[in-house]
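Undergrad: quick one, fold the following:
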Amino acid sequence: MRFYLFVPLLMLLSACSAPPELESPSPTLPDAWQADTPADDPVPPWLTTLQDDTLAALVAEALVANPALAAARQQLRAAEQRVRLVGADRYPQLSLELGSRRQEESVRMDSLELSLGWTLDVWGKLAADQREAELNRAVAAAAHTEQREALAAQLAQNWFALQEARLLLELYRQRRDNLQQNLEIIESGYRQGLNEALDLYLARNNLHAEAARVAQQQQTLSELQRELERLLGRYPSATLTSSARLPLIETPVPAGQPSDLLSRRPDLQQQWLTLLATDAALAAAHRARFPTLRLNAAQGGSSDSLSDLLSSGNLAWSLGASLVQDLFDAGRKAALQEQALASRREQEQRWLEALFQSLTEVENALSARHSLTTRHALYLRAEENALNAERLAFEQYRNGLESYTTVLEAQRRALDAQTSVISLRRQLLDNRIKLHRALGGRFQADTPDQTEALDTP
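TA: Modelled structure (predicted):
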């Protein structure tokens, strides 16, 4: 008899062994970025720095109507209800059962029972389950915040891409009209015997190519309009209007310190909270190997008459407790704990990967900012020189001092310089948005930080 009592006790104690020790990831970060940037000023809301009221109104519309963001809100609500479901297991469960059955000789028996059951969280398993659910809710909240920020950034980038497309369309149309005027001059000279037929054919080819570029740019513009309308939750009718404007913003973006990303960026918060959730899941899997203690209380009875069922003589009460421990499960719970341990270690590496990816994004955006600013200044000078060269080349051609191939080359260089200036303006705005996003800057000042009160790395 002592042997049979000793075996379950030994297995019970073996189940209560300590969980494995884990090392928390602690990467070493530098005190400053490689680029020379202001570090002490707070990162302002980037949407207001773009100086575009129409864009701000479109972002506000997208936050309400975008289907993907609405789906993320529902995921957050589902996670909140999951917290309620898991938390309910920590409270007593009260139930009332009223039944009726027939026995031999058609005798009907009615029964009534009020029962109360409560699983005591002796080992903290239910607390670990609730902790995991709360952290998963925080993960969903961080994911929702990140999706809001990503939607605003995508909308802003597409908006300025639309402005770039409109400016290019205006440029191409203007060049088409200028080439039409040049062609008329060349045709007049050809009829007078002053210009060669080759010059006439080259001028016509140039005009037709520019007209084709205008048609292609109109299609590009329509596609950008439809993409913006999709983000806004509108029908993609390509009717979204906008003014062709690309502001040049020279105010530097305060970068802060690399360690600031841990508290700024919602995607890093999401990865960190996921790591904490996997740690809570590991604790729950370990404590699931402990025995379960449950208290039960009930009062009820049965009678062949429903009217007699509620009389005190037919009701009886009972009170009991149970302690349950699996003696053999073929290693199922041990495997679940090892699985949770592997998930925890996997999430450690995913968090580190996300951290170093975010650092790379900031460094790339900072270096790209300097490169784009330098190139924009140089191309402004190149544009001025190219336009002067284009005018001079055509004047000298009309005076018989240059060939028409020189005019074509000057026109090509002028077009390249003009399109490069427009493209660099848009790239500077795009880089500004990317840098704000990489630094964890929010698009508006009143964006709630839904993970502020939770554990941070």
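
Undergrad: drop to CA atoms for contacts and neighbour counts, all remaining ones
TA: Will do.

Undergrad: what's the distance between T419 and M11?
TA: Note on T419: its distance to M11, by C-alpha to C-alpha, to the nearest Å, is 77 Å.

Undergrad: same question, A297
TA: Distance from A297 to M11, by C-alpha to C-alpha: 29 Å.

Undergrad: how about N195?
TA: 104 Å.

Undergrad: OK, contacts around R102?
TA: For R102, the contact set (C-alpha atoms under 8 Å, 6 or more residues apart in numbering) comprises 108-109.

Undergrad: quick one: it from Q299, how far?
TA: R102 is 22 Å from Q299, where distance means C-alpha to C-alpha.

Undergrad: just I186 next, same as before
TA: 108 Å.

Undergrad: what about stretch 182-199, how long is it end to end?
TA: One end of stretch 182-199 to the other measures 11 Å (C-alpha to C-alpha).

Undergrad: could you report the neighbour count for I186?
TA: Residues lying near I186 (other C-alpha atoms under 10 Å) number 24.

Undergrad: I figured it hits G193, correct?
TA: No - judged on C-alpha atoms under 8 Å, I186 makes no contact with G193 at a distance of 10.3 Å.

Undergrad: ok, back up a step: N195 and M11: which has the busier surroundings?
TA: The neighbour comparison of N195 against M11 (other C-alpha under 10 Å) goes to N195, with 20 against 15.

Undergrad: so which helix or strand takes in the residue lying closest to the more buried one once chain neighbours are set aside?
TA: The shortest distance from N195 to any non-neighbouring residue, by C-alpha to C-alpha, 6 or more residues apart in numbering, is to G189 (5.3 Å). Using DSSP states H and E, G189 maps to helix 125-191.

Undergrad: ok, and for the helix or strand following that helix, which residues are buried?
TA: The element immediately downstream of helix 125-191 (helix or strand, assigned by DSSP H and E) is helix 197-231. For helix 197-231, a neighbour-count test (16 or more other C-alpha atoms under 10 Å) marks 199-200, 203-204, 206-207, 210-211, 213-214, 217, 221-231 as buried.

Undergrad: on that earlier part again, gap between the residue nearest to N195 and L221?
TA: 37 Å.

Undergrad: ok, now L268?
TA: Distance of L268 to L221, given as C-alpha to C-alpha: 35 Å.

Undergrad: and if you look at G300?
TA: 76 Å.

Undergrad: please apply the same query to S322.
TA: 72 Å.

Undergrad: who's in contact with the residue most central in space within the chain?
TA: Nearest to the mean C-alpha position of the chain, by C-alpha atoms, centre = their mean, lies Q147 at 3.6 Å. For Q147, the contact set (C-alpha under 8 Å, 6+ apart) comprises 69, 72.

Undergrad: to compare against the first, here's the next sequence to fold:
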Amino acid sequence: MKKLTPLVLAMSLAGCMSLAPKYERPQAPVAQAFPELPKPANAPAAQLANEAPVNLAWQRFFPDARLRGLIEQSLSNNRDLRVAIANIEQARSQFRIQRADRLPSVGFGISGQRQTTGEDQPIESLYQSGLSVSAFELDLFGRVKNLSDAALAQYLATEEARKATQISLVASVANAYLQLLADEELLRITQQTLETRQESLRLTQLRFDNGVSSRFELQQARSLVETALATLAATQRQRAQDVNLLTLLVGGPVGDSPAGATLAQTELPDLPAGLPSDLLANRPDIRSAEQQLIAANANIGAARANFFPRITLTGSVGSASTELSGLFKSGSYGWTFAPQAVLPIFDYGRNSAVLGSARAQRDIAVAQYERSIQQAFREVADALAGQSTFSEQLRAQRAVAEAEADRFNLADLRYKNGAASYLDLLDAQRSLFQAQQQAVQANLQRLQNQVTLYRVLGGGWSEPAQPVAAR
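TA: Below is the predicted model:
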């Protein structure tokens, strides 16, 4: 064992210091808390008290069983998520490669060498076999360690990016499903309006045939019917396109909506407001940006180490002989130890440029990290503003629709009794149809805003029951 002392001692010196700057998380360039708007006391909502979105699994946030099934299907089939998982495997492998460079690679080999130093000199031979270490770098200044740390941070950033992809996917599926429910509700309203207008056209045609109504009223009735038909075609097209979008997100057929599932009956829980802004640190996209910053910081240490000597070791231990036949005979033990140190002298500014590039990349990573926090803060603030106002907007819009429905019934009654003109009836029909459509859109915006708030606060992340990578 004493004969191994030089090699073992040299390898034990690896990783003695690091030239990377001390990492400090930048201060978040946002306020300490999110702005909070007063919420109407009569706004209906289910509450999830004392539970932050980041700890709330999507299985609990979405009560609709069919929606939960679609989300589970998307987590198994979605190609974007598969790409994100494959990126993790690639980053993990790259990290393992960098980590392996911190330890010597030991192999078994047999080599032979024959040489002569002159025409009249005898040929010298040397044959060796045994364990060998080739060009192992002594990491005295932390270059290899910092490269390994940077690869680890890149791997962790990729893992966080995969979580962000899953959160985005869950929200996208939920929003597409809510949009599909809205399409079906708009279809029902449009079909009912079309039937009403077709009946009005039939009665107007009878009145015209009997000389009671004018051609002007008849054409107005036909115009309303054709307008409803155009709206119906556009709504059917929009529903088909939204089905296609949901199919793309889910990665397979989505089937028909279950009987009784309507947008009007769908409720999502309100999320607590007045939360501190440091909750943003739990968002995977912000954690990914921070890992990118950590990797850039470690790369500065690796770039600084390029200014110092790079020491590599090549050695072997085993059997050695001047004759091939005596290579494995008793007493043929031998070892070699060949260190090499290279100190850069003239590199024409290459190392300085590499260090400058690493510092610039660190500054870019800092700016990107701060920008991601600012963007996240704005997203949460916007969603909180929506949570405080969409419920009141929906209440008011439904009240408008109820008033317009009552006005239409009164206008229809007055027209049949000759107390109102046909123009009054047509105006009431148009206003009712518009108010009903706006009520559906207001409800859709309210529910989609709740999904957005859940997403931007970092909710929606949980491990799939069966990881895609295993399939």
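
Undergrad: packing partners of the longest strand along the second structure?
TA: For the second structure, the longest strand by residue count, based on DSSP state E, is strand 124-138. Where contact means 3 or more C-alpha pairs under 8 Å, 6 or more residues apart in numbering; DSSP states H and E, strand 124-138 of the second structure is packed against strand 106-115, strand 310-321.

Undergrad: tell me what the last one is packed against?
TA: For strand 310-321 of the second structure, the packing partners by 3+ C-alpha pairs under 8 Å, 6+ apart come out as strand 124-138, strand 333-342.

Undergrad: contacting residues for I189 of the second structure?
TA: I189 of the second structure neighbours (C-alpha under 8 Å, 6+ apart): 433, 436-437.

Undergrad: how far does stretch 252-268 of the second structure sit from the chain's center?
TA: 25 Å (C-alpha atoms, centre = their mean, to the nearest Å).

Undergrad: what do you get for stretch 410-424 of the second structure?
TA: Per C-alpha atoms, centre = their mean, the centroid offset for stretch 410-424 of the second structure relative to its chain is 56 Å.

Undergrad: name the residues that touch it?
TA: For stretch 410-424 of the second structure, using C-alpha under 8 Å, 6+ apart, the contacting residues are 217, 425, 428.

Undergrad: next, the buried residues of it.
TA: Buried residues in stretch 410-424 of the second structure, defined by neighbour count with 16+ other C-alpha under 10 Å: 411-412, 414-415, 422.

Undergrad: now those in JSON lines, with secondary structure and distance to S18 of the second structure?
TA: Below are these laid out as JSON lines (DSSP: H, G, I helix; E, B strand; the rest coil; distance: C-alpha to C-alpha, whole Å):
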{"residue": "A411", "secondary structure": "helix", "distance to S18 of the second structure": "84"}
{"residue": "D412", "secondary structure": "helix", "distance to S18 of the second structure": "85"}
{"residue": "R414", "secondary structure": "helix", "distance to S18 of the second structure": "89"}
{"residue": "Y415", "secondary structure": "helix", "distance to S18 of the second structure": "89"}
{"residue": "Y422", "secondary structure": "helix", "distance to S18 of the second structure": "87"}
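
Undergrad: reformat those residues as TSV; add distance to P29 of the second structure.
TA: Supplementary listing: those in TSV, determined by distance: C-alpha to C-alpha, whole Å:
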residue	distance to P29 of the second structure
A411	58
D412	60
R414	63
Y415	64
Y422	61
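
Undergrad: kindly indicate which of those lies nearest S391 of the second structure.
TA: A411 (30.0 Å; C-alpha to C-alpha).

Undergrad: mind checking what the closest one lines up with in the first structure?
TA: Applying TM-score structural alignment, one finds that A411 of the second structure aligns to A393 in the first structure.

Undergrad: now do the helices in the stretch 251-400 of the second structure.
TA: 284-305, 350-416 (DSSP state H, counting those that start in this stretch).

Undergrad: quick check: closest non-adjacent residue to L126 of the first structure.
TA: Using C-alpha to C-alpha, 6+ apart, the closest residue to L126 of the first structure is R90 (6.3 Å).

Undergrad: for that neighbour, give me its contacts.
TA: 118-121, 126-127.

Undergrad: so it: helix, strand or coil?
TA: When classified by DSSP: H, G, I helix; E, B strand; the rest coil, R90 of the first structure comes out as coil.

Undergrad: wait, isn't P19 of the first structure in contact with H286?
TA: Yes - P19 of the first structure is within contact range of H286, at 6.3 Å (criterion: C-alpha under 8 Å).

Undergrad: pull the contacting residues for E160 of the second structure.
TA: Counted by C-alpha under 8 Å, 6+ apart, E160 of the second structure has contacts 284-285, 287-288.

Undergrad: if we use 10 Å, what do you get?
TA: E160 of the second structure makes contact with 84, 88, 154, 166, 283-289, 291, according to C-alpha atoms under 10 Å, 6 or more residues apart in numbering.

Undergrad: ok, these vs T5 of the second structure, which is closest?
TA: Looking across the contacts of E160 of the second structure and measuring by C-alpha to C-alpha, the closest to T5 of the second structure is Q154, at 36.9 Å.

Undergrad: measure that closest one to A281 of the second structure for me?
TA: Applying C-alpha to C-alpha to Q154 of the second structure and A281 of the second structure gives a distance of 18 Å.

Undergrad: out of these two, which sits in the busier spot?
TA: Q154 (25 against 16).

Undergrad: aligned against the first structure, show me the partner of that one.
TA: That one, Q154 of the second structure, aligns with N136 by TM-score structural alignment.

Undergrad: what's the nearest residue to Q299 of the first structure if we skip its chain neighbours?
TA: W317 (4.0 Å).

Undergrad: I should have written D110 of the first structure there, sorry.
TA: Going by C-alpha to C-alpha, 6+ apart, D110 of the first structure has S100 as its nearest residue, at 4.3 Å.

Undergrad: touching, that neighbour and E113? I think so.
TA: No - at 11.8 Å, S100 of the first structure does not count as touching E113 under the criterion of C-alpha atoms under 10 Å.

Undergrad: quick check: closest non-adjacent residue to Q205 of the second structure.
TA: Nearest one to Q205 of the second structure, counting by C-alpha to C-alpha, 6+ apart, is L218 at 6.4 Å.

Undergrad: scratch that, A289 of the second structure
TA: Nearest to A289 of the second structure is Y369, by C-alpha to C-alpha, 6+ apart, at 5.2 Å.

Undergrad: and the one you found, what pairs with it in the first structure?
TA: So Y369 of the second structure corresponds to W351, using TM-score structural alignment.

Undergrad: surely its match touches Q270?
TA: Yes - with contact defined as C-alpha under 10 Å, W351 of the first structure counts as touching Q270 (9.0 Å).
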